[in-house]
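# based on what follows, work out the 3D shape:
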Amino acid sequence: MDWQFLFETFVSLISAIPLTLELAATSIALGAVLALSLALCRLSGIIVLEWFARAYVFVFRGTPLLVQIFLIYYGLGQFPEVRHSFLWPFLREPYWCAVLALTLNTAAYAGEIIRGGLLSVPFGQIEAARACGMPRLMQFRRIVLPLAIRQALPGYSNEMIAMVKATSLASIITLMEVTGVAARIISESYRAIEVFIVAGAIYLTINFLLTRLVHLAEYWLSPHLRQPAPYHPVATSVSPLEGNAR
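From the prediction side, this is the model:
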């Protein structure tokens, strides 16, 4: 094992970590908003919205992410309507094509996770909010959504980890994130094992830190798991005069 080469590879791959984190964070944030919209469409009771959400989830969960990236990056540019639209300055850039593909893909999975979290909210909590006179929007914002997030967070953390690993597919459309830089180093040195060991260790570290952050969020959203501070009663001294007066 050439430790000098491993160190040089690690230094080279570090420069690509910000792009990997940026791709993952942007797609997760945008995907969460879209996923919440899909979950609300599924639960809205409106047939058109419900079937649209069903079709969306079916398409993006049933096709590989690699195919979706290819269709967005190589396919959209074949339509003149797209090339002459205001979206073309974004869609001709590999970065935004990767973000769009990752966002659309994660929204399909996260939408079902969030829908499960919304369905898991006890109906008694909603009835109590109604009895207090809360409007529906306030019920959703203060009662339903926090409980749903707590229930969906363990499953959603798996999707976030999957998105961090899925950013490696962005290298096929010329983005130099961690896997892209690793592929370039391999093409120059022909030492695939050492390079991928370092790249795998970087992804493992990122996902470990992400898992710790999710555990902290679960702990913060679960007051019943936090032990109350021990109560130590303060002993008050009674003077002799007060004792005689009593």
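# every contact and neighbour count from this point should use C-alpha atoms.
OK.
# please enumerate the helices of this protein.
With DSSP state H, the ranges of helices along the chain come out as 3-14, 17-43, 47-62, 65-70, 80-83, 88-91, 94-119, 123-131, 136-139, 145-166, 178-189, 192-220, 240-245.
# any idea which of those helices is most buried?
Burial of the helices of the chain is given as mean neighbour count (mean count of other Cα atoms under 10 Å); helix 94-119 ranks first at a mean of 23.
# show me what that one packs onto, helices and strands only.
Under the contact definition 3 or more Cα pairs under 8 Å, 6 or more residues apart in numbering; DSSP states H and E, helix 94-119 sits against helix 17-43, helix 47-62, helix 65-70, helix 88-91, helix 145-166.
# residue 2: which of those is closest?
For those, the distance to residue 2 is smallest for helix 17-43, at 22.7 Å, taking Cα to Cα.
# ok and that closest one relative to helix 192-220, angle-wise?
Taking axes from the mean of the first three to the mean of the last three Cα atoms, to 10 degrees, one finds helix 17-43 and helix 192-220 inclined to each other by 50 degrees.
# run the chain-centre distance for helix 17-43.
Its chain's C-alpha centre lies 6 Å from the corresponding centre of helix 17-43 when counted by Cα atoms, centre = their mean, to the nearest Å.
# same check, this time on stretch 100-115
Distance, centroid of stretch 100-115 to centroid of chain: 9 Å (Cα atoms, centre = their mean).
# to compare against the first, here's another:
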Amino acid sequence: MQWYWLPEYLPAFAEGLWLTVQLLTLAIVFGMALAVPIGLVQVTGPLPLAWLARGFCTVIRGTPLLIQLWLIYYGLGSLFPFVPAIRESFLWPILRDAFPYAVFAFTLSVAGYEGEVMRGAFRGVPKGELEAARALGMSPFQVLRRVWLPRALQNVFPTLAGEFILTLKATPLAATITVFEVYGIGTIVRQETFRIYEPLLFVAAIYLVLTGILILFFRWMESRMPRRRA
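Below you'll find the model as predicted:
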């Protein structure tokens, strides 16, 4: 084992780590913002929107994330340079970079998987609790915000935590479209130093630490949730 290369590449790994954290955070935030209505509409309707949501979840869960990522980057991303309105707008400096396409692909992935999880979570909340909230005079939005959504999240919080960890471990796929997060930097190190195992072990250690931090964070969040009384 030789680690002579590590001090030289530590700044690059720090940048890659920051990129990984950004990608994961944005995908979770935007993905869950989509997953909640996707799950809810499958339970409440209307039927056409419920079918559309089910179809979306089926496509996302039934196809590999790598293919989705490539379709978005090499498909959608390759069209924008030929659209003058986009190329000349303020969005072009952002859209010509690969990172937004990675965020978009991972957001859709989170939305598809967690949308199905939230469907089961909403359906699993006892109807009696919702009827009691309505009997107290709450509007439909108040029932959702104060009772239905909190209870649904409480029921599936451990599942969501596990799904987010899987999303973290999928972030190396972004390196295939030139988003050089932690794994991408490790690949560069292997190509430039001809060291195979040490960079991979270092990258694995970084992901292990990140996973541990996520586990501790979600356990802390779970401990702060109100316990359901029997």
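# which one, of the helices and strands packed on helix 94-119 of the first structure, ends up nearest to residue 180 of the first structure?
For residue 180 of the first structure, the closest of those is helix 17-43, at 10.0 Å, according to Cα to Cα.
# tell me how many other residues surround the equivalent of residue 174 of the first structure over in the second structure.
Alignment note (TM-score structural alignment): residue 174 of the first structure maps to residue 178 of the second structure. Using other Cα atoms under 10 Å, residue 178 of the second structure is surrounded by 13 other residues.
# from memory residue 178 of the second structure sits against residue 97, does it?
No: using Cα atoms under 8 Å, residue 178 of the second structure makes no contact with residue 97, being 9.1 Å away.
# can you tell me what sits against stretch 73-93 of the first structure?
Contacts with stretch 73-93 of the first structure, where a contact means Cα atoms under 8 Å, 6 or more residues apart in numbering, come from 94, 96, 97, 98, 173.
# quick one: end-to-end distance for it.
8 Å (Cα to Cα, to the nearest Å).
# against residue 36 of the first structure, how distant is residue 120 of the first structure?
With Cα to Cα as the criterion, residue 120 of the first structure and residue 36 of the first structure are 15 Å apart.
# and what of residue 93 of the first structure?
Per Cα to Cα, residue 93 of the first structure is found 27 Å from residue 36 of the first structure.
# do residue 225 of the first structure as well
27 Å.
# do residue 118 of the first structure as well
10 Å.
# and residue 170 of the first structure, by the same measure?
25 Å.
# repeat that for residue 162 of the first structure.
For residue 162 of the first structure, the distance to residue 36 of the first structure equals 18 Å [Cα to Cα].
# how about residue 75 of the first structure?
28 Å.
# likewise for residue 91 of the first structure?
Between residue 91 of the first structure and residue 36 of the first structure the computed distance is 24 Å (Cα to Cα).
# try residue 218 of the first structure
19 Å.
# check residue 199 of the first structure too.
Distance from residue 199 of the first structure to residue 36 of the first structure, by Cα to Cα: 33 Å.
# and the closest residue to residue 51 of the second structure other than its chain neighbours, what is it in contact with?
Closest residue to residue 51 of the second structure apart from its sequence neighbours, by Cα to Cα, 6 or more residues apart in numbering: residue 42 at 7.4 Å. Residue 42 of the second structure sits next to 49, 50, 51, 53, 54, 119 when contact means Cα under 8 Å, 6+ apart.
# again, but for residue 111 of the second structure
The contact partners of residue 111 of the second structure, by Cα under 8 Å, 6+ apart, come to 30, 31, 32, 33, 34, 35, 38, 57.
# contact partners for the residue lying closest to the last one once chain neighbours are set aside?
Put plainly, it is residue 57 of the second structure. Closest residue to residue 57 of the second structure apart from its sequence neighbours, by Cα to Cα, 6+ apart: residue 112 at 4.4 Å. Residues near residue 112 of the second structure by Cα under 8 Å, 6+ apart: 35, 56, 57, 58, 60, 61.
# equivalent analysis for residue 24 of the first structure, please.
160, 163, 164, 167.
# touching, the last one and residue 19? I think so.
Going back to what we said before, that points to residue 167 of the first structure. No: judged on Cα under 8 Å, residue 167 of the first structure makes no contact with residue 19 at a distance of 9.3 Å.
# common neighbours of the two, please.
residue 177.
# look up how far residue 218 of the first structure lies from the counterpart of residue 153 of the second structure in the first structure.
By TM-score structural alignment, residue 153 of the second structure lines up with residue 149 in the first structure. Relative to residue 218 of the first structure, residue 149 of the first structure is positioned 9 Å away (Cα to Cα).
# find residues that contact each of those two.
Among the neighbours of residue 149 of the first structure, none is also in contact with residue 218 (Cα under 8 Å, 6+ apart).
# so what does residue 101 of the second structure match up with in the first structure?
So, by TM-score structural alignment, residue 101 of the second structure is matched to residue 97.
# which residues touch that match?
69, 72, 73, 90, 91.
# one more time with 6 Å
Going by Cα atoms under 6 Å, 6 or more residues apart in numbering, residue 97 of the first structure touches 73, 91.
# same question, residue 151 of the first structure
Contacts of residue 151 of the first structure by Cα under 6 Å, 6+ apart are residue 117.
# go with 8 Å
Residue 151 of the first structure touches 117, 120, counting by Cα under 8 Å, 6+ apart.
# can you check residue 109 of the second structure too?
31, 60, 61, 65.
# relative to residue 35 of the second structure, how far out is it?
10 Å.
# same thing with residue 47 of the second structure?
From residue 47 of the second structure over to residue 35 of the second structure the distance is 17 Å, taken as Cα to Cα.
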